[in-house]
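J.: what follows is a predicted protein model with its sequence.
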Amino acid sequence: MTGRQEALALVPVLEEQEHRLTLGRFTHEDAWRLGGLLRELSLERQAPVAITILRGPQRLFHCALPGSSTDNDEWLARKCRVVERYAESSYLVGTRFRAKGTTFEESSRLAPDRYAAHGGAFPLRVDGVGVIGAAAVSGLRQAEDHALVVTALERLIA
């Protein structure tokens, strides 16, 4: 299977996750709970990640675990800008470009030092409101960063 074929197969999976992981609300307390879940999952996996949760431009939670660096903070900002611009996960946006046979960097016409369509930033979508922010992880391979956020959101919603 080619990279393009893999991307074509992955797009509906990522779309389903975003549809399924819509929240009924999102408060400061929810941000703290989600951040704590992400931190716990990361510590269990000994993942050297940085974590951030944004509502609009306000950072409600941030945590840097051992092994992460300021580079991870920059990746978080770039991935979250993709969520803000496209109202979709950074992984889905990058995968859509790959499914078209190109890359985000080649075809988006956005500055790569400001935007990164790599997995790890997931939209916080509230029923009847839309995307109000993002939860993001940086430090692992993009599919693993994305999966970590999905797992935490699934637990938050459960």
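T.: Alright, I've got the coordinates. Being a predicted model, the structure only gives us computed values, none of them experimental.
J.: only C-alpha atoms from now on, for both contacts and neighbour counts.
T.: Fine.
J.: longest strand in this protein, by residue count?
T.: strand 130-138 (DSSP state E).
J.: neighbouring contacts of that strand?
T.: 49-57, 72-73, 75-76, 79-80, 83-84, 87, 120-126, 145-146, 148-149 (C-alpha atoms under 8 Å, 6 or more residues apart in numbering).
J.: and with 6 Å instead?
T.: 49-56, 72, 120-125, 145 (C-alpha atoms under 6 Å, 6 or more residues apart in numbering).
J.: with stretch 36-46 instead?
T.: Outside stretch 36-46, the residues within contact range by C-alpha under 6 Å, 6+ apart are residue 152.
J.: any idea how far residue 93 is from the most centrally placed residue in the chain?
T.: The chain has residue 121 as the residue nearest its centroid, 1.5 Å off, counting by C-alpha atoms, centre = their mean. Relative to residue 93, residue 121 is positioned 10 Å away (C-alpha to C-alpha, to the nearest Å).
J.: in addition, the following structure is provided for comparison:
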Amino acid sequence: MSALPATAGEIADLLAQQNRLELPTYTHDDAWDLGSTLVRLAREADAPVAIDLRRGLQQVFHAALPGSTADNDDWLARKRRVVERYGESSLLVGTRFRAKGTTFEDASRLDPSRYAAHGGVLPILVRGVSGPVGTIGVSGLPQVEDHALVVATLEEYLAGR
């Protein structure tokens, strides 16, 4: 994603991507499997990321890979709050603001020390359940790469089910 205003096509693509990544279930065991898959993919990419999975508001998986820092945990929390508030991926929320010709920081009226609409956290959606049931996210790479790593994890997880 560039700093240029986003297009309706980018928004539609991100929304379609998010919706096709619905899980059949999301239990504590599913969170462990997803988190473990995310750790493996991050290690294979030598990605210095922190990883967070939530079920509701409960943290059910966390990992901090070599090269990540406490700042990554802070970014994860800020991006996660955006997903919890808007029900959409942190990248999609930021993209929607850019499509309006503004930024999340300028137009959301939310404290930027608590909220960041940067890519890397997606809602956990379960087929047949209305709204997100949790979140999955990473921080440590550029925002589009953070987002792509989470998407790749969900795609691989769903392909194996």
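T.: Happy to help now that I have it. Just so it is clear, the structure is predicted and the values come from calculations on it, not from any experiment.
J.: quick check: TM-score for this pair?
T.: The TM-score (TM-score structural alignment, normalised by the length of the first structure) is 0.96; 157 aligned residues with a C-alpha RMSD of 1.3 Å.
J.: which residues sit in contact with the residue in the second structure sticking out farthest from the centre?
T.: Relative to the centre of the second structure, the most outlying C-alpha is that of residue 101, 22.8 Å out, by C-alpha atoms, centre = their mean. Residue 101 of the second structure sits next to residue 5 when contact means C-alpha under 6 Å, 6+ apart.
J.: recalculate using a threshold of 10 Å.
T.: Residue 101 of the second structure sits next to 4, 5, 6, 95, 107 when contact means C-alpha atoms under 10 Å, 6 or more residues apart in numbering.
J.: what about the last one, distance to residue 101 of the second structure?
T.: Just to be clear, that refers to residue 107 of the second structure. 10 Å.
J.: any shared contact partners between these two?
T.: Between them, residue 107 of the second structure and residue 101 share no contacting residue under C-alpha under 10 Å, 6+ apart.
J.: ranges for the strands of the second structure?
T.: Counting by DSSP E, one finds strands in the second structure at the ranges 50-55, 58-64, 121-124, 134-139.
J.: all helices for the second structure, in order.
T.: Assigned by DSSP state H, the helices in the second structure fall at 8-20, 28-44, 70-86, 90-99, 104-107, 143-159.
J.: buried sites along the last one?
T.: Which is helix 143-159 of the second structure. For helix 143-159 of the second structure, burial by neighbour count (16 or more other C-alpha atoms under 10 Å) applies to 143, 145, 146, 147, 149, 150, 151, 153, 154, 155, 157.
J.: what packs against that helix?
T.: helix 8-20, helix 28-44, helix 90-99, strand 121-124, strand 134-139 (3 or more C-alpha pairs under 10 Å, 6 or more residues apart in numbering; DSSP states H and E).
J.: in CSV: these, plus distance to residue 62 of the second structure.
T.: Output for these, formatted as CSV (distance: least, C-alpha to C-alpha, whole Å):
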stretch, distance to residue 62 of the second structure
helix 8-20, 22
helix 28-44, 8
helix 90-99, 18
strand 121-124, 13
strand 134-139, 10
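J.: ok, which of the ones you listed comes nearest residue 115 of the second structure?
T.: Across these, residue 115 of the second structure has its closest neighbour in helix 90-99 (9.7 Å, C-alpha to C-alpha).
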